[in-house]
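Student: the sequence and its predicted three-dimensional model are supplied below.
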Amino acid sequence: MDILRKKEAELANVIRHFRKQYVGKGPERIKVTIFGNMILVYTEGNLTPVEKFISKKETGKQAVVEARSEMVKELYRKHFPGEIEEIVRAQFIDLFIDINIQRDTSMTVFIFDRMLVSGL
């Protein structure tokens, strides 16, 4: 396994653990890609049984989207796992999150202060 794939696997483990610890459930599947100054994280199987039930109605769906997106952003901003910065040897700047309730998938983009691939 080349160094880039090894780093992506390490990041997937840290992110899965973080989400399980702070959200109560980690994703069933996770794919991490390092690209430029970003870490792209695609996940499947994020929702808890309660969130799936609530999201059956449109108002519930919107509440789950807002709670998942905003809550996870806030958690990362307050409790950003230092292991991520150690793995990529760069400083975290910001993140963007979107979730698709019907497909139970999400995309998170972490932005760092420099190109990541060159520093690995």
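Tutor: Received, thanks.

Student: alpha carbons only for contacts and neighbour counts from here, please
Tutor: Fine.

Student: which residues touch the most centrally placed residue in the chain?
Tutor: Residue closest to the average C-alpha location in the chain (Cα atoms, centre = their mean): residue 108, at 4.6 Å. Each residue near residue 108 by Cα atoms under 8 Å, 6 or more residues apart in numbering is listed here: 40, 41, 42, 95, 96, 97, 98.

Student: inside strands: which ones of these?
Tutor: Using DSSP state E, the subset of these located in strands is 40, 41, 42, 95, 96, 97, 98.

Student: show me the two of those residues that sit farthest apart.
Tutor: 42 and 95 (13.4 Å; Cα to Cα).

Student: ok, and the closest non-adjacent residue to residue 27?
Tutor: Distance criterion Cα to Cα, 6 or more residues apart in numbering; nearest residue to residue 27, sequence neighbours excluded, is residue 46 at 4.6 Å.

Student: here comes the other one, which I'd like you to weigh against the first:
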Amino acid sequence: MTIEHQFNMLVREIRKECVGNGPREITTRFVGPWAISEMKGNLTNIEKFMIESKKGHQVVHEARTTLVKEIYNDIEKVKKLEDLVQAKLVSIFADINIDSDIAMTIYVFDKPIIVNRENKN
């Protein structure tokens, strides 16, 4: 199993645990010290209902971008990611396009991620 696939599974597990559902589809690319994850199918049914109004759209966007960053304040969740990629998480950038239900999260690590290996964990 590739490190990208394992990273995607871990991100989905973390999001599902914290938000109630994980993304339907995740694609992650490692570029130097960055893990860039594109996630499709993030919104819950309640959020889809809420975004029908302008205020709901704003609330869901703010909640989703703020919540994602707060998820990674949990040391145990961060440790799982760090153990997988064998690097320390330095920063995280997150945004979501509510209309297309596509989220992007960039995880910045302290060193380049080696992708030419299969992790046996």
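Tutor: Structure received. Note that this is a predicted model, so its numbers are computed, not measured.

Student: and the helix or strand harbouring the residue nearest to the centre of the first structure, how far from the chain's centre?
Tutor: When elements are assigned from DSSP states H and E, residue 108 of the first structure belongs to strand 105-112. On the basis of Cα atoms, centre = their mean, to the nearest Å, strand 105-112 of the first structure sits 5 Å off its chain's mean C-alpha point.

Student: that strand against the second structure, how far on average?
Tutor: On superposition with the second structure, the mean distance recorded for strand 105-112 of the first structure (mean Cα distance after the TM-score superposition for the first structure) is 0.3 Å.

Student: whereabouts in the second structure does that strand align?
Tutor: With TM-score structural alignment applied, strand 105-112 of the first structure matches the range 102-109 in the second structure.

Student: now swap in stretch 28-42 of the first structure and tell me
Tutor: Counting by TM-score structural alignment, stretch 28-42 of the first structure sits on residues 24-38 of the second structure.

Student: check stretch 57-70 of the first structure too.
Tutor: The aligned range for stretch 57-70 of the first structure is 53-66, by TM-score structural alignment.

Student: how close does the one helix or strand residue 67 of the second structure maps to sit to the first structure?
Tutor: Element membership for residue 67 of the second structure, per DSSP H and E: helix 54-71. Following superposition, helix 54-71 of the second structure is found to deviate from the first structure by 0.6 Å on average (mean Cα distance after the TM-score superposition for the first structure).

Student: which parts of that helix are buried?
Tutor: For helix 54-71 of the second structure, the neighbour count (16 or more other Cα atoms under 10 Å) marks 57, 60, 61, 64, 65, 68, 69, 71 as buried.
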